[in-house]
Structures are given as structure tokens and as C-alpha cells.
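Trainee: Please find the sequence and the predicted model below.
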Amino acid sequence: MKVKANGIDIEVEDTGGSGEPLLLIMGLGCQLVHWPPYFVQPLVEAGYRVIRLDNRDIGLSQYFPQFGRPNPTWGGLMLALGRELPAPYTLGDMAADALGVLDALGIARAHVAGASMGGMIAQRLALAAPERVRSLVSIMSSSGARGLPRPEPHVVRALLARPRGGTREALLRYYVELYRTIGGPSYDQPEADLRAAIEVSLDRAQNPDGMLRQLRAIMADTRRAGELARMRVPTLVLHGREDPLVPVNCGADTARRIPDSRYVVIERMGHALPPSVSRPLVAEMLPFLRAHPIEAAEPALAA
């Protein structure tokens, strides 16, 4: 369903029910369907009202073609030179979108979990509106601090590659190879299942320029690392030992910067959510969420 959030149209899927709300925010270029059913369903079965959204400029949410197609190479050069990097919108704007989703659904307070860029947005949300975030789970994400480890060279090559041909099969093969690369050496998702998931996302929506605009928002968010020291939301940081895209030390850095956060490294996890990774992630999340319940007396927002 579409909701009006922060003045724009955001696509939302809400499992409903009377359980404590848990907002899931996905990463760069990823749609809400990239939270796989085997990750979502155990959370629902544990009693949580799971809410997923398409971030702006991706999926079925509102696009921003008027801002054009940013050049990531130029953006990287500006950052290397220490220049301010203009962006069509910010991670703070995307956090305001997520907050607007809670407003539209009448939710006063929620647990928030974000993966990769979604973890960065979740951090921004917790900084901007801590009274609305009962707990934060930052998954395979980063503080964005300067000097952190960068993606491994073979991952950069995979990210910069292009499909070999213009057919749908070529596009599918490109994404299969990319996901296997960022998934790390222990990635074990069967190819048939991976292809089926990719086809769902391709059939649902495609907006590659939107992904580049989201990337620019990440690149321009250079001050968040220094702001995390004032975080007062209970936080669980989960990161994969084998993450080749956002190396594990990025998770350690995030946890170090957020006061009283809990840090857990998931063995054999890269930068993906196959079943073998989703199970230990959910197993870490559920006790953490239960340890920080939303008080039953907290009122809902007026519709």
C-alpha cells in the first residue's frame, strides 16, 4: 500500500496485528522484497508487527528523476579531496520518510532494524527522533567514518561491471554473480532460489538512477560518525565476519561509537541474507527485542 510520508509517496507492507511494531529498512538499491520471507516470518511468528518500506527512489516508492544521474566517480574524487559533496537528498531525509511511515500508520514508537544503507538510515532516525525508536538493530552497516576499511577489490570490480548483453537472462546472470560476490566465500544460497528472488525484484520495479542518487546520499553523510556518541537508544550491532562489501571492522566501529551498544559478529556471513545467515541474525534479534519491550501504556498516534 502507498502512504504519504514526509510529503512523498512511500510503498509499505505491514503484517498488521496487535504486536509491537518492528520497522525494517533495506539497503542501497534494494526493495522491501529483499527482506526474504524466511527472515520476516520468524519475527511475525514471535508476535511482532513487521513493517517494511521501499525507500525513496526505489521499488514502488516515489522517484526523483529531476535530480538526474549522479556520477559516483566524481563524488568519490570530491570526498577524497575533502570537499563538501552536494546530494539531491540526504540520509536524514530518508530517515524522515521512515518516521513519516510510522506517523501514517499511527505508530508512536517502534523497534527499527536496518541492513547496510538501511542501518545508516536507522541510525539517523534514532538520532533525530529517539523518543520514537524503542530499540535499534544495525545489520551489516557502518558509521560512515573516514578511514574505515573499504570494499575488497574484487567486489569493486563486480559493482562496476555491467551485464554482458541487453537480455533479461544477461541481467539475471549479472545480479546472480554480484550477489554471490558480496555474499562472501561462505554464501550458500542455491542458484535457483537466488534467481527466483532476483526475478521478483526485477518484475516489481527497476530504477538504476535512483540507486545512484541513494549512493550519493550515503557519500554525502560525512558527519554521522561523530554524532553517534549522543545516541541513547538501545542498540544491537550485527555484522558478518566475511563481509567483503562493508568489512567487519565497520561493524566494530559502529558499536564502539554508540554508547552501551551490543556487538555480535555472525560467522560465515557476508553482505547478504541467505537462510543460513538469517537464522542466526533472527536468533540474536529476538532476545534483544524482548529485553526492550514497548510499554503497553504508550498511546498510538492520532490517525
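Mentor: Thanks, I have it.
Trainee: CA atoms for contacts and neighbours, from now on please.
Mentor: Noted.
Trainee: where do the helices sit along the stretch 151-300 of the chain?
Mentor: Per DSSP state H, counting those that start in this stretch, the stretch 151-300 of the chain carries helices over the ranges 153-160, 168-182, 191-204, 208-220, 224-227, 248-257, 275-290.
Trainee: for stretch 43-51, which positions count as buried?
Mentor: For stretch 43-51, the neighbour count (16 or more other C-alpha atoms under 10 Å) marks 43-44, 48-51 as buried.
Trainee: err, stretch 221-232, not the other one
Mentor: For stretch 221-232, by 16+ other C-alpha under 10 Å, it's 221-222, 224-225, 228, 231-232.
Trainee: Leu127 and Val233, how far apart?
Mentor: 8 Å (C-alpha to C-alpha, to the nearest Å).
Trainee: An error on my part: the question was meant for Met117.
Mentor: Taking C-alpha to C-alpha as the measure, Met117 falls 19 Å from Val233.
Trainee: Compare these two and say which one has the larger neighbour count.
Mentor: Neighbours were counted for Met117 and for Val233 using other C-alpha atoms under 10 Å; Met117 has more, 25 against 21.
Trainee: one step back: for the helices of the stretch 151-300 of the chain, could you give me TSV that also reports distance to Leu77?
Mentor: Shown next, in TSV, are these (distance: least, C-alpha to C-alpha, whole Å):
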stretch	distance to Leu77
helix 153-160	16
helix 168-182	24
helix 191-204	31
helix 208-220	11
helix 224-227	20
helix 248-257	21
helix 275-290	35
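Trainee: between those helices, which gets nearest to Asn6?
Mentor: Evaluated over the helices of the stretch 151-300 of the chain, closeness to Asn6 peaks at helix 208-220, with 16.7 Å, by C-alpha to C-alpha.
Trainee: In addition, the following structure is provided for comparison:
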Amino acid sequence: MPTVTTPNTGIEIFYEDHGDPAHETILLVMGLGAQLTLWPDELVEALTGEGFRVIRYDNRDIGLSQKMEGARAPSLPIQLLRKKIGFPAKVPYTLTDMAHDGIGLLDALGIGQAHVVGASMGGMIVQLMAVHHPDRLMSMTSIMSTTGNGKLPQAEKHAMEALIAPLKSMDEESLVAHGLNIAKNIGSPGFPFDPEQQREKVLRNVRRSVYPAGLPRQLAAIIDDGCRRSRLANVRTPTLVLHGEADPLVKLEAGEDTARHISGARLVTIPGWGHDIPPELVGRVAEEIVVHARQG
């Protein structure tokens, strides 16, 4: 099983390594409560087919990476209240810690520099890689993500409720139903939803790993990090921002805000795209990443 312990944070990270090790590396960083398998295999194949080495990994507290057993996240209402009045709650770890994990993975694999690509929370993580480790990044792509500014439009209620809904049961069918409900509520309205295809994907992920305790800790890290606008103003890493015009979870304005606060960032928006990577968009997303990486 391909795992490494990061030399900087001491966290055991599970990863997959695709393509020729001699080629430039693209590091894929996934989002809240999401395993590395949410990066479509077809996207990985498209990127390696264009001559890149592609590494995707499970963030801490999800999938097959190290779990922060026993760590307690503050309750969501208490954390939001304390944040509002200027008294941040204590969190088990931060988004910056998670950014250090990704850089630590590169260290462990002997990779000096990489193109980093993050989706949703993963976009926040790669933004922080650019803030804290600019010398390690050849380019950055922030997908369906945000600066974290609290004045931006919030997620549609149905999308957020589906994402953070408590599990009713740990039996397989209940877990699959839960995953399908998330996929329906955050997915892309401009592209067809195939229930059987989605069920197969969710089932594979359920059988790979289920760890509900990690999600509230990762969510706490997101809330704790707050607004990154001032930090992003100093980023000089060549940046591409990809965002769906129909994203119900992280609204389009969040992607626009991200591009606006990173010097020289290029924004690409796609009609009908929600908070997933539907098969119909894999080619387009891969093309945008490749063109940006080569320019970067």
C-alpha cells in the first residue's frame, strides 16, 4: 500500500502515483470529506497522456490516510459564533497544516516542484501552498473554490444540508443513499445525472473507506482559516481559477473573488457546471489544466 509519513508534519499519507517519474508533476488535492478517488480516473489518464506525472492523495482524516482519532472539533454553531466575535475556537488542525501535508508528500517523494491543482477545500489548500511554499509551485489551479470571505454569497441550503447531513446508519445501502443524495444536490444541472453510474462510483468509495468523524474536523479547519484575501494578494504563482456557473455549494462569485485577489490569475467559468466533475467536462478540465501548466 503506497503510504509515506510526511517529514514536516509526521502524518501518514496514502497516495497514488501515475505516469513517468521523469515528467513534470501535477499534484491533485481533493475537497471536504472527499477521497482521492473523486478525481476521475479519466482525468488522471488525460493528464498523464499529455506527458505529466500525476499524484493524487487522501487528505488527513479521510480515505486511507491517517485519521486524527480522538481529536474533537468544536460544534459548528459555537465555532461560527466565536469566529464572528473574534475569538476563534480551538481546532484539531488547520488548513495550513493540510497544505504542509501536501508539500511533505512531495518532500517524501523527492519532488522539488509541482503544478498543484485543488478542488473545493483542495483549492483552499493549494492557495495556502502558494502562500507558504511559493518556491515549490510551478503553477496553481484552484477549482470550485473560494477566498473564504464571509460576505460572499453562501451555499444553497439544499446543497449544504446534503453535504453535512448526519448518517442515518452505517449499513452499506444507507451509506450509498447518503452519497447519492450529496451527488444529486451538489452536481451539475447542465449535464445529465446517471443514477446507475453514480451509484457505482459511490459504492466503490463506500467500500474503499468510510470515516464520518473526519468531516467535521476538516470543516472546522475551513472555518478557522477565515478570509484569505490579504494573504492571496501576495501570491505570485501563475494561477488558473476554474468555476462552474451553476455551482450550488461554492457559488460562482467565490471563484470570481479568488481570481480577483490573486495577481495575474486567469478565470475560466463553464455554464451548467456544478460542484463535481461530470464525465462530459473531464476533457475540458484536463485541457485547461494542461495549457495552464505549460504556460506556467
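Mentor: Received the coordinates, thanks. The structure presented is a predicted model; accordingly, all values stated were derived computationally and were not measured.
Trainee: Superposing both, give me the TM-score.
Mentor: Scored against TM-score structural alignment, normalised by the length of structure 2, the superposed chains reach a TM-score of 0.94; 292 aligned residues with a C-alpha RMSD of 1.5 Å.
Trainee: Pick out whichever of the buried residues of stretch 221-232 of structure 1 sits closest to Pro185 of structure 1.
Mentor: Ala225 (29.0 Å).
Trainee: May I ask you to confirm that the closest one is in contact with Gly144?
Mentor: Yes: using C-alpha atoms under 8 Å, Ala225 of structure 1 makes contact with Gly144 at a distance of 5.9 Å.
Trainee: now for Asp54 of structure 1: what does it line up with in structure 2?
Mentor: Using TM-score structural alignment, the equivalent of Asp54 of structure 1 in structure 2 is Asp58.
Trainee: what sits against its match?
Mentor: 13-15, 29-30, 34-36, 64-65 (C-alpha atoms under 8 Å, 6 or more residues apart in numbering).
Trainee: aligned partner of His243 of structure 2 in structure 1?
Mentor: Aligned by TM-score structural alignment, His243 of structure 2 pairs with His239 of structure 1.
Trainee: about what we covered before: minimum distance to Lys4 of structure 1: which of the helices of the stretch 151-300 of structure 1 has it?
Mentor: helix 208-220 (19.1 Å).
Trainee: and the aligned partner of Leu105 of structure 1 in structure 2, how many neighbours?
Mentor: Correspondence of Leu105 of structure 1 to structure 2, assessed by TM-score structural alignment: Leu109. By the criterion of other C-alpha under 10 Å, Leu109 of structure 2 has 12 neighbours.
Trainee: OK, contacts around Leu109 of structure 2?
Mentor: The contact partners of Leu109 of structure 2, by C-alpha under 8 Å, 6+ apart, come to none.
Trainee: how far away is it from Arg236 of structure 2?
Mentor: From Leu109 of structure 2 across to Arg236 of structure 2, the span is 25 Å (C-alpha to C-alpha).
Trainee: Pull up the gap between the residue most central in space within structure 1 and Leu171 of structure 1, please.
Mentor: Geometric centre of structure 1, nearest residue: Gly118, 2.1 Å, by C-alpha atoms, centre = their mean. Distance, Gly118 of structure 1 to Leu171 of structure 1, by C-alpha to C-alpha: 24 Å.
Trainee: How about Arg124 of structure 1?
Mentor: Separation of Arg124 of structure 1 from Leu171 of structure 1 (C-alpha to C-alpha): 33 Å.
Trainee: got it, and Ala46 of structure 1?
Mentor: 37 Å.
Trainee: Ser201 of structure 1 now?
Mentor: Distance of Ser201 of structure 1 to Leu171 of structure 1, computed by C-alpha to C-alpha: 12 Å.
Trainee: among the helices of the stretch 151-300 of structure 1, which is nearest Pro37 of structure 1?
Mentor: Nearest of the helices of the stretch 151-300 of structure 1 to Pro37 of structure 1, taken as C-alpha to C-alpha: helix 275-290 at 9.6 Å.
Trainee: about what we covered before: tell me which of Arg124 and Leu171 of structure 1 has more neighbours.
Mentor: Arg124 (23 against 17).
Trainee: Let me see the contact set for the nearest residue to Ser61 of structure 1 once chain neighbours are set aside.
Mentor: In space, and not counting its chain neighbours, Ser61 of structure 1 is closest to Ile10: 4.5 Å by C-alpha to C-alpha, 6 or more residues apart in numbering. Ile10 of structure 1 sits next to 2-4, 53-56, 60-62, 97, 101 when contact means C-alpha under 8 Å, 6+ apart.
Trainee: again, only using 6 Å
Mentor: Shown in contact with Ile10 of structure 1 (C-alpha atoms under 6 Å, 6 or more residues apart in numbering): 2-3, 61.
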